[in-house]
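Chemist: Dropping a prediction and its sequence here:
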Amino acid sequence: MTESTGSDFDYVIVGAGAAGCVLANRLSEDPAIRVALLEAGGSDRHPFFAIPRAVPKVMGRVANLWGYPVEPEEGTGNKQEMWLRGKVIGGSTSINGLMYVRGQPADFDEIAELSSDDWDWSNIGPAYAAIEGHELGAGDTRGADGPLKISLPGADVRNDWHEAVLEAGQNMGVPEKADINTPDNDEGIGYNPRTVWKGKRQSAATAFLKPILKKRRNLTLITNAAVDTLLLEGKRATGVTLNDGREIRGREIILAAGAMASPGILERSGIGDPAVLEPLGITVRHALPAVGGNLLEHRALLMQWRTSDHRYSYNRDHKGLRLALNGIKYLLTHKGVLTSATFDMGAWVKSRPGLNRPDVQFLIAPHSLDFAKLGRTTEDFPGMSLVVYPLRPSSIGSIHITSTDPNLPPRLKPNHRDTPEDRRAMIDGVRAVRRFVSQPPLDKIVVEETVPGPSFQTDEEIIAAYDTFATCGYHAVGSCRMGKDEASVVDPELKVRGIEGLRIMDTSIMPVVPSGNTQGPTMAMAWRAGDIILRDRAKTQAPARAA
């Protein structure tokens, strides 16, 4: 069922992204539970959404994007940056770089220490196994039969460059892994798992929503439904008000709008820090000062090199006649370079001796972007690129509304590299990259570093390179932090403190950043959240009405 505005649901889920689609799938499995899934955007029918290498195209579709301007600061070189999120069914999983990185077991054990055992690896590992339909088949907590289809770069796109990357990693002391997500908290290098299947993107909507939408009469998808505020009766949430004035009511509301949007919905509803709300004329319905704080984000530096031969690079395959031929090949076979995700290879390394687990991530690709053309195409000469970032930043930023108008952007302060630990990790990460690139046989393929370039050598120059050339990692978390402490926004069962009938499940609740890209952890945590919500329902609520 789609496009209904039914008014009496058991669960109203705000946001059809990574978390929302998973929750809609889990909660609607029981036909007696009525679920509404709200999405501010519309359909993902445009063919660009399905083509893995069309990321630059979908990231240019303004109608399908939320744009969050960053307040200029020293850590961004005092320049204006924009953080983008998906405004379409599937959310950011419909526009992202398709990397499927689980994070390390220790990440979830750390989350559990800050919240409860519900979130430790003994619970999250099985959640991963449940969601995954992995090309490699079943393994230690790896799933083979789940709805989310995951593949590795195929033989049709691999070349000598890929083998050189693997050898260089091993020569640096980083072991090759058939599955880089093996849950061992150890270093590794290998082919990146991607949310790509048979040459097409597997968004959260593709995997968890579309297969069930027409089969489950108890699940209602409402698109073009941007939420303005919560409906509150005293200290209980009873529904939401949309930007166009419509109201959707439910017994329980679950915000799954993401780390950028969920805090704003709370604040516009009068839930948050009085020091933020009162100057805007918002009546404080419940003081919760941590809303919009504890924002954590990766600062990702794209480094590039000229390589010796086009045999080691996709650059010429992404332009002109070759691009046209590759497009025809893709349309006919769903194979070739257009099936590649943003980065074919990945490495998780310890930037210095003595660490108990990797602290830096490399995402590595056999292509390089032409920044003279705003990165919309590859360079004319052969090249390779690598994104590097410290995995667990400790510098805390914030995001707060500046108006009661939901169409106006919030005040976003990343506060990048505020701590000495983050600056040290950024410097050590770049030095680790350069050690990696200098290893044989990669050293024979690389001709010269072009971005940021050899002039950035000292500690101060490397930090300046981050400020000048780096971007956000699109992995923001923490703005509605989960915790067992009373100062947290949500408790370990995802309930917003002080407000009944309201939960949050999205990246905003993560108290720390998982070690890598966030789409996989968000889906796994949402799957686990389904267990918690249904467990709570069985304990505290009367049996649901028949559908």
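Modeler: Cool, got the structure.
Chemist: CA atoms for contacts and neighbours, from now on please.
Modeler: Noted.
Chemist: isn't Gly383 right up against Trp305?
Modeler: Yes. With contact defined as Cα atoms under 8 Å, Gly383 counts as touching Trp305 (5.5 Å).
Chemist: Report the set of residues contacting both of the two.
Modeler: With contacts taken as Cα atoms under 8 Å, 6 or more residues apart in numbering, Gly383 and Trp305 have Ser368 as neighbours in common.
Chemist: More neighbours: which of these two?
Modeler: The residue with more neighbours, out of Gly383 and Trp305, is Gly383; 30 against 23, by other Cα atoms under 10 Å.
Chemist: Quick check: the gap between the more buried one and Val451.
Modeler: Distance of Gly383 to Val451, computed by Cα to Cα, to the nearest Å: 11 Å.
Chemist: Which neighbours do these two have in common?
Modeler: The contact lists of Gly383 and Val451 share 304-305, where a contact means Cα under 8 Å, 6+ apart.
Chemist: longest helix anywhere in this structure?
Modeler: Using DSSP state H to define each element, the chain has its longest helix at helix 519-540.
Chemist: Pull out the buried residues from that helix.
Modeler: The neighbour-count check on helix 519-540 (16 or more other Cα atoms under 10 Å) flags 519-533 as buried.
Chemist: And for stretch 7-14?
Modeler: By neighbour count on 16+ other Cα under 10 Å, the buried set for stretch 7-14 is 8-14.
Chemist: Between these, which sits nearest Asn25?
Modeler: The closest of the buried residues of stretch 7-14 to Asn25 turns out to be Ile13 (Cα to Cα; 11.1 Å).
Chemist: which residues sit in contact with the closest one?
Modeler: Per Cα under 8 Å, 6+ apart, neighbours of Ile13: 20, 23-24, 35-38, 253-256.
Chemist: out of those residues, which is most surrounded?
Modeler: For the contacts of Ile13, neighbours were counted by other Cα under 10 Å; the highest total belongs to Gly20, with 34 neighbours.
Chemist: so what secondary structure elements neighbour the helix or strand containing it?
Modeler: Here Gly20 sits within helix 18-27, counting by DSSP states H and E. Secondary-structure packing of helix 18-27 (3 or more Cα pairs under 8 Å, 6 or more residues apart in numbering; DSSP states H and E): strand 9-14, strand 35-38, helix 204, helix 519-540.
Chemist: Gly293 is nearest to which of the ones you listed?
Modeler: helix 519-540 (19.2 Å).
Chemist: any idea where the helices of this protein begin and end?
Modeler: 18-27, 55-58, 105-114, 121-131, 160-171, 204, 210-213, 262-268, 274-277, 320-333, 420-437, 442-445, 459-469, 519-540.
Chemist: Got another one to weigh against that:
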Amino acid sequence: MEQFDYVIVGGGTAACVLANRLTASGRLSVLMLEAGGEPKSMWIKIPAGFTKLLNDPVYNWRFETEPEDNTLGRKIAIPRGKGLGGSSLINGMIYVHGQPEDYDHWARLGATGWSAQDVAPYFKKMETYLPGDEMRGKNGPMHIHQVSERYPLAHALLQAAAQDGQPLTNDYNGRTQEGFGYYQVAQKDGQRWSVVEGYLKPVRQRKNLTVRTGAMVTKVNVTEGVCDGVTYRTASGTFTVRAHREVILSAGAVQTPQLLELSGIGDPALLQRLGIELVCAAPRVGENYIDHFATRMNWRVKNTQTLNELAQGWRVGVAALQYFIRRKGLLTLGTGLVHGFVKTQPHMPTPDVQYFFMHASYANAAIRKLDNAPGMTIGVAGLRPTSQGSIHSKTKDPTQGPAIRPNFLATAEDRQTLIDGMKIARKIVGQPALSNYIDFEMSPGPGVQTDEQWLEFGRANGQTIYHPIGTCRMGSDAQAVVDVRLRFKGLRGLRIVDASVMPAMVSGNTQSPVMMVAERAADFILEDAAKA
């Protein structure tokens, strides 16, 4: 039987960070097992290519939520990246640290050692953002750039925000998040910069690193209370591998709890219903699921060109030529052009809503199909949702997706935040700076005025923005799944390093915080290895 010091389950964002850091000394052997394949599609490097990959089963697990009353019985897409690089292959590349208060909140919840002061050096370590001040990293593996394209409609939106009394900011990852400006994205020279580019490719040839794709882990193996390996399937058969030191689960907030349950680690009652033998009772596995829920408000515009026209017909050829010659133009765009981090109430200490502006509107937002006529969109998301759901296995079959029940908009706080965020977006668009461009509001439309109408629009049209966290929460209390060094409670030799360990939502997109968690976890793992 093969044996490695560490077996990493998954090949996504956190896994690539760990593979890099744990093999740096050359003394520790690491095996990474990824169920998907190598990132070969030409669309991966082209930022706008995310629209081609978001529904591609080769690169997306294409999970869906269970129908729930809170969202009027709709199934909502939960994209998760598949293949080396994980979701960093298919996401919108938006790069947000979150607010310092987010991590101080983690510490207050029992994640001691994860305060803003504790995590700040890791954000700095992992990034290269040259325009930033001394708070920003200058030599990290991830290249971060402010969106370079500029459009009249985006400039007008920034002016309208200022007219509404909103501050403008050039670096929301700097000293303060609040305000409007252009998004920062994980790109280099106009191309997507995934964790594969930043962390994995530079170390792929290390002799102590083994990477296997097309390898779906089906079970975490436990012997007398010690996690000592995994079983995985490939096209060639089923194999078992031993971990001399630790198994590290980095399969993400959706699949990590599912794999634990399939291995007999979870809520005893659930496992009994599934016919899975209990190995370790852990009732909170799969609980505490939190995600960002967003609505998309759309306006028909005039007197300018938008992506709706520029990305169709012969103009696509022009855009492609511009991109391949100069790495410029609309093919460098992801899911957000202009950001807004706003307070829905003046007394709030920090922003509680995030805006995503694009000079485009969608006939079908779920598949990113553009309208034929000029339009613009403002996505509205509550930053720190308090509604919690769950992710649990439905069957013993590891190829079947789990039951995802997000419980969106369950709390009055989440409902009011979304309502107020939409109202403020409408007010900003109504400012004089945009009057020459706005034709009319398409959705929700001027007929929506009361809180009840705003909420109904949200329930009927809102989507996740693909930031699942929390399903194996870390903490120092008895209900936490992992401790503050991310070691599984109840078993030795098992650690979890991915978004599932986050105890509460961060204020923004989650790729950057996941990388931070992995960087910090790598230090924990190496420190523990040195003591062994």
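Modeler: Looks like it came in fine. Small disclaimer: the values here were computed from a predicted structure and weren't measured.
Chemist: any chance of the contacts of Ile13 of the first structure in CSV, plus distance to Pro274 of the first structure?
Modeler: Formatted as CSV, these follow (distance: Cα to Cα, whole Å):
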residue, distance to Pro274 of the first structure
Gly20, 29
Leu23, 31
Ala24, 33
Val35, 33
Ala36, 31
Leu37, 30
Leu38, 28
Ile253, 23
Ile254, 23
Leu255, 21
Ala256, 23
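Chemist: Tell me which residue of the first structure lines up with Ala403 of the second structure.
Modeler: By TM-score structural alignment, Ala403 of the second structure lines up with Arg411 in the first structure.
Chemist: measure its match to Trp348 of the first structure for me?
Modeler: For Arg411 of the first structure, the distance to Trp348 of the first structure equals 33 Å [Cα to Cα].
Chemist: Compare those two (neighbour count), which wins?
Modeler: Neighbour count, other Cα under 10 Å: between Arg411 of the first structure and Trp348, Trp348 has more, with 26 against 17.
Chemist: what's next to the longest helix of the first structure, contact-wise?
Modeler: Helix 519-540 of the first structure is contacted from outside by 18-20, 22-23, 26-27, 93, 99-103, 119, 123-124, 127-128, 131, 493-494, 505-507, 514, using Cα under 8 Å, 6+ apart.
Chemist: Just give me the match in the second structure for Gly20 of the first structure.
Modeler: Aligned by TM-score structural alignment, Gly20 of the first structure pairs with Ala15 of the second structure.
Chemist: make that Pro382 of the first structure, sorry
Modeler: Using TM-score structural alignment, Pro382 of the first structure lines up with Pro374 in the second structure.
Chemist: close enough to count as contact, that match and Met358?
Modeler: No. Counting by Cα under 8 Å, Pro374 of the second structure stays clear of Met358, with 11.6 Å between them.
Chemist: quick one on the thing from earlier: residues contacting the match of Pro382 of the first structure?
Modeler: By Cα under 8 Å, 6+ apart, Pro374 of the second structure lies in contact with 300-302, 304-309, 360-361.
Chemist: same question, Thr169 of the second structure
Modeler: Going by Cα under 8 Å, 6+ apart, Thr169 of the second structure touches 177-181.
Chemist: what about the first structure, which of those residues hold up?
Modeler: Counting by both residues aligned by TM-score structural alignment, their matches' Cα atoms under 8 Å, the first structure reproduces these contacts from these: 179-181.
Chemist: The equivalent of Leu84 of the first structure over in the second structure: neighbour count?
Modeler: Under the alignment (TM-score structural alignment), Leu84 of the first structure maps onto Pro79 of the second structure. Neighbourhood size, Pro79 of the second structure [other Cα under 10 Å]: 24.
Chemist: Kindly report the same for Gly146 of the first structure.
Modeler: Per other Cα under 10 Å, the neighbour tally for Gly146 of the first structure reads 17.
Chemist: Pretty sure it sits against Glu135.
Modeler: No. Using Cα under 8 Å as the test, Gly146 of the first structure is too far from Glu135 to be in contact (11.0 Å).
Chemist: quick one: the strands in the stretch 201-350 of the first structure?
Modeler: Along the stretch 201-350 of the first structure, counting by DSSP state E, counting those that start in this stretch, strands occupy 219-222, 227-233, 236-242, 247-255, 271-272, 286-287, 299-307, 345-349.
Chemist: what distance separates the last one from the centre of its chain?
Modeler: Read that as strand 345-349 of the first structure. 17 Å (Cα atoms, centre = their mean, to the nearest Å).
Chemist: corresponding residues in the second structure for that strand?
Modeler: Mapped onto the second structure using TM-score structural alignment, strand 345-349 of the first structure covers residues 338-342.
Chemist: Reformat the helices and strands packed on helix 18-27 of the first structure as TSV; add distance to Leu288 of the first structure.
Modeler: Putting those into TSV (distance: least, Cα to Cα, whole Å) gives the following:
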stretch	distance to Leu288 of the first structure
strand 9-14	20
strand 35-38	25
helix 204	31
helix 519-540	22
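Chemist: Pro72 of the first structure: which of those is closest?
Modeler: With Cα to Cα as the criterion, Pro72 of the first structure lies closest to helix 519-540 of these, at 26.8 Å.
Chemist: And the aligned residue in the second structure for Gly146 of the first structure, how far from Pro121 of the second structure?
Modeler: By TM-score structural alignment, Gly146 of the first structure lines up with Gly140 in the second structure. Distance from Gly140 of the second structure to Pro121 of the second structure, counting by Cα to Cα: 11 Å.
Chemist: Also Pro385 of the second structure?
Modeler: From Pro385 of the second structure across to Pro121 of the second structure, the span is 26 Å (Cα to Cα).
Chemist: which one of those two has more residues nearby?
Modeler: Pro385 (25 against 16).
Chemist: Do I have it right that Ile290 of the second structure meets Arg405?
Modeler: No. Look at Ile290 of the second structure against Arg405 with Cα under 8 Å: they stay out of range, at 9.8 Å.
Chemist: hey, what's in contact with both of these two?
Modeler: Common contacts of Ile290 of the second structure and Arg405, defined by Cα under 8 Å, 6+ apart, comprise Gly389.
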